[in-house]
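*Asks:* Generate a structure from the sequence data that follows.
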Amino acid sequence: MSQSSSHTPRGRRSAAETTVTPLPWKAKLGYSTFSLSYVMQTMIVTWQMFYFTTFLNVPMAVTAVLIATGKIVASVIGPVWGYISDRMYRNALGRKFGRRRSILIFAIPANFVFYLLLWIPDLPIPVYFFANLLYWAFFAGITTVQYGLPSEMTENPTQRAQLVGVNQIAGAIGGTFLSVLNVYLFTIWGKDNWESYFNMALLYGIIGTAVLLLGFLSIQERPFDESTNVSDADVSGDGDAGANAGSTDNVGANGRLGFGRRLVSVVWNFLSVLKVKEFRNYLGLYLSEECFRTVRGTLNTYFVIFVLLLDPQTVSLATGVNLLFGIACVGFFMWVTARIGGPRAYRLGGFEVIGVFLAMFVLAMNAGSLPTGTRAVLYIGLGLFMNFGITGVVNATQYTYTFIPDVDEIITSKRREGQYAAINSTIDDIFSSAETIVIGLVLEATGFVEGAQSQPPQTVFALACLFSFAPIAICVIGIVFTYRLKLNRENHELLLAEIARLREGGSMADVTDETRALVESLTGMPYERCWGHNNVINVARRG
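*Replies:* The predicted structure follows:
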């Protein structure tokens, strides 16, 4: 398959072209820059709530609502980013830069500007509110592109696994760099003044934006052809591709949808993907993984400072050491996941994570009787074991996701990586927003004191319980969903072979019984209703 993003004539790609053509390392490293840019996101996740409540004197409840509202906006705008990016070959900008790159042209600079506003002191709360809202809105555009690229860049499972692994390693390197450098910067700038946090945020904003620009120049995309020409499916009104239907007020003579139909189409494309059975099963894994990591990330600083009675440098040092250890874990889990599959690798990491959270609770309950050095060593040591399990869960989840757009293609005959990437981000934002609000309200209810150097005993106990048991409960839900997934490597190869056969003009009537059974188990619909004979993309289409 040609990996250029230029406008090429419509045509079908053979199985050999789509699954064998190797990706150059320039493209793989270009994809890794998205995770490297998360030095900005790590700064926000680790320090924003602490910075707002400690130095900006914003009440805890207000801070929680402010952060959650931004994520809710991102969850609403995410499907729009995905919908637009899948259809950017419709216009000249998309054909010039690529349907994914054209989104980055807008999202990268806006992301930097609104990120930086969050760290400027003495601004009115409404300014922080809207800056946070717009930061998350444009960050959703970047993550939509990132999540879709492994399936976008190649159909080869091994190369997708490499992209997932490179992505994790880059994230660990970026997180390690931030955390270790933070220790040094806290030493020379101090830890009890807002200037230190602002200067760090500025530094990471510049670094994150610079690497995103490198990624913009390096990533590769699918060419324009029948499968990426998603816009055609928007205006067909019956079971035959390209047929026009719908009201004449909403579909123009040039085949473009009017505003009303376009709005309906955005909403419908968001909802209709939930018809896909394997995607619903995957969401159980994804939401569990994202939610328990969000709880841990949100509460980690408070847990270390107010429960374990350690200082901010310990937070950064522990994060850096754990992420560095995670780089080695990625290679191990890439091998394990390829051998035993995503669901089993998820269970391996998930059960290990549960054990570590239980150990963290025991440490919290005995923190008062242990010397400071002992507490720090035990926290960092347990963090290493936890990061091993988290690495496995994340690797298994991301690897499993790369197969989902292929299931969608057998249903729609189109490549909609952007749509699924946006749904991932949207549903995650909805759940993480709810978590943030609940955490803030619970802490407020237990007597959390903004700006204080210590907290009441009931607040400390609530922090210990939330940090330990909430992630355990969420992780158990994810483990349950691993038993429902059907898409392993062998089934994926069979699915790709059927997609390639149909791309090359093969008849649906010639499907084998084995392939029919597999497609129906993955999609949750009769085989005859697949390959565009449905209304998954276009609600006005019959099939």
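
*Asks:* from here on, contacts and neighbour counts on C-alpha atoms
*Replies:* OK.

*Asks:* just checking, what packs against the lengthiest helix in the chain?
*Replies:* Assignment by DSSP state H gives helix 157-189 as the longest helix of the chain. Counting contacts by 3 or more CA pairs under 8 Å, 6 or more residues apart in numbering; DSSP states H and E, helix 157-189 is packed against helix 25-36, helix 39-54, helix 125-153, helix 194-218, helix 312-340, helix 372-401.

*Asks:* Work out the gap between it and the centre of the chain.
*Replies:* In terms of CA atoms, centre = their mean, to the nearest Å, the centre of helix 157-189 is set 16 Å apart from its chain centre.

*Asks:* So which bits of that helix are buried?
*Replies:* Buried residues in helix 157-189, counting neighbours by 16 or more other CA atoms under 10 Å, are found at 157-183, 185-186, 189.

*Asks:* and this one, so I can compare the two:
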Amino acid sequence: MIKPTERRVGYGVAMGYGVTDLFGGGAFAIIGTWLLFFYTTYCGLTVLEASSIFAIARVIDAILSPIMGYITDNFGNTWLGRKFGRRRFFLLLSSPLMFLYALLWLTDMNYWYYLGTYLSIELLSAMVLVPWETLAAEMTNRYEERSRLAGVRMIFSQLGGFLAVSVPGLIMQFTGKDNPFTYTLTGLIFSCVFCLAVFTTWRCTWEAKDVQPEHKFKAEVQRSSGLFNHLKYLILDLISSFRIRAFRLHIIIYIASFTAMDVFGAVFTYYVIYCLGKDAAAVSAWSSVGAFAAIPGTYAFMMLLNKLNLTPSSALRLAYSSIFFVLAFLFIVYYTKTPVPDMVFFGLFILNGVARAGLIYIPWNIYSFIPDIDEMVTQQRREGIFAGVMVLTRKSTVAIAILIIGMVLEEAGFVKGNGIQPESALYAIVTLMTLGTAVLLAISFYVTYPFKLTRETHKVLLKEIARRKLGGKAEDCDAPTRLVIKQLTGYEYDEVWGGEATRRVVGQVNCSRVE
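*Replies:* You can find the predicted model right below:
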């Protein structure tokens, strides 16, 4: 019988896996580009009320997402988990629930309706994305195949982003630029797309639930049953994930990069409409060009990593430098009042789209290798916990960032539904979009230097894990391998694989020989 991790992942399988990122990328690209504008323009909400919806929903979801990761790590012990998969069962369950997305885009409802519908979408995203994001690490342990899975999913994510900004613009040609039905129809169309995408992934993927531990030494964690104990172990697992050095650095890169793009996206529509004096059609056109450029941009970064063997850190710095240029250009255009031809803006957003593709693809490519580093320390596979932490940390920081944006705009005198904003509000919009985004990207730029995960170091790591699983002794490990293990895990070699670091990370551990 072929084990799940021995199956090969070609582009057909990768497409079946990656198509769900039409939801991951598309749903929140629409939300990031249009929902705040929709709430404040057509739904009668103030900018502070609208931003509070994002903040409240994401804080609640940030709490539930790691619980989702913990559940999927342990769901294989249930009858449903054994029949449908501990991860994939939730994809099957979520597919028909995608039609909840259409309910976001109705007008003439009250604050509590919009809070409830947005909260339901955040919770649905956790139920889909947390288990789905673990599958790349479960389906294969080959660097090239995991990179292929990450690359193809990012292409679908960028395609979803392209459709998110272009479809509303296309619908505007028939409904008019100021018709709220544009957004209602957009929500309904994408609900159908997301439903089919998630079902396709359920049909085309597998998980490593049939693989039994092959190593002769393992960490046996003594854990009690009961709801209180499960909550305690969940918290301990979440905290322990940050004890892995590569994951700590990765989280900083990931959170700062993605939050920077969220800040940019949240105020970009305001920048174009109020600061440049353009209309919503211009937002759609420029965003569409950037989103379309991100599709070949993702493939280009795949080639940089897989064919030209550029390290993830170097590729990230290339993407950040390009975005710094875009931000500086937009800042100068506003403050100097320089007239710029539309073709220049199109070229600028092509560059931004390609750079953004690298910024998004590379952290998610890196993520699929983190459980391997963790295994060197804990001798366990904890993909669900890492996926949960990724969602928790990002949505917590994004919730804070969006709330701060709302508070700053409110304090600066932003007037909802007004065609002309006071000068103070315009300055706030420009500063948030350029300086706020640049500071977050600068943090990520700096952290890429101590981050040492590459194709070569990953091969060294997997080779050493395989050697230890076959009963290899710690004293037989050579000096270069010991250095790699320390750079990735943050611990001396003698502390991992059942040593002191294992006890610190996992908790109460009994390292014993398995006959």
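
*Asks:* Quantitatively, what TM-score do the chains reach?
*Replies:* The TM-score (TM-score structural alignment, normalised by the length of structure 2) is 0.92; 505 aligned residues with a CA RMSD of 2.3 Å.

*Asks:* What residues in structure 2 pair up with the longest helix of structure 1?
*Replies:* Helix 157-189 of structure 1 corresponds to residues 143-175 in structure 2, going by TM-score structural alignment.

*Asks:* give the contact list for P422 of structure 2.
*Replies:* P422 of structure 2 makes contacts with 413-414, as judged by CA atoms under 8 Å, 6 or more residues apart in numbering.

*Asks:* aligned partner of it in structure 1?
*Replies:* Match for P422 of structure 2 (TM-score structural alignment): P456.

*Asks:* With V130 of structure 2 instead?
*Replies:* Using TM-score structural alignment, V130 of structure 2 sits opposite T144 in structure 1.

*Asks:* residue contacts, that match?
*Replies:* T144 of structure 1 sits in contact with 78, 81-82, 418, 421-422, 425, where contact means CA under 8 Å, 6+ apart.

*Asks:* Just send the residues you listed back as TSV, with secondary structure and distance to E17 of structure 1 too.
*Replies:* Shown next, in TSV, are the contacts of T144 of structure 1 (DSSP: H, G, I helix; E, B strand; the rest coil; distance: CA to CA, whole Å):
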residue	secondary structure	distance to E17 of structure 1
G78	helix	31
W81	helix	28
G82	helix	26
G418	helix	22
A421	helix	24
A422	helix	27
S425	helix	30
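
*Asks:* post-alignment, stretch 382-389 of structure 1 versus structure 2, mean distance?
*Replies:* Taken over the aligned residues, the distance from stretch 382-389 of structure 1 to structure 2 averages 1.5 Å (mean CA distance after the TM-score superposition for structure 1).

*Asks:* Give the aligned range of that stretch in structure 2.
*Replies:* Using TM-score structural alignment, stretch 382-389 of structure 1 pairs with 348-355 in structure 2.

*Asks:* Give the buried residues for that stretch.
*Replies:* Using 16+ other CA under 10 Å as the test for burial, stretch 348-355 of structure 2 gives 348-355.

*Asks:* Nearest to Y446 of structure 2, out of these: which one, please.
*Replies:* Each of the buried residues of stretch 348-355 of structure 2 was scored against Y446 of structure 2 by CA to CA, and A355 proved nearest at 17.3 Å.

*Asks:* for the nearest residue to the closest one once chain neighbours are set aside, what are its contacts?
*Replies:* In this structure, A355 of structure 2 finds its nearest non-sequential neighbour in A319, 4.5 Å apart by CA to CA, 6 or more residues apart in numbering. By CA under 8 Å, 6+ apart, the contact set of A319 of structure 2 is 354-356, 358-359.

*Asks:* Equivalent analysis for L48 of structure 2, please.
*Replies:* Contacts of L48 of structure 2 (CA under 8 Å, 6+ apart): 403, 406-407, 410.

*Asks:* go again using 6 Å as the cut-off
*Replies:* Contacts for L48 of structure 2 were tallied using CA atoms under 6 Å, 6 or more residues apart in numbering; they are G406.

*Asks:* tell me which of the buried residues of stretch 348-355 of structure 2 is nearest to L123 of structure 2?
*Replies:* Nearest to L123 of structure 2 among these: G353, at 28.4 Å, using CA to CA.

*Asks:* doesn't S288 make contact with that closest one?
*Replies:* No. Using CA atoms under 6 Å, G353 of structure 2 is not in contact with S288; the gap is 9.3 Å.
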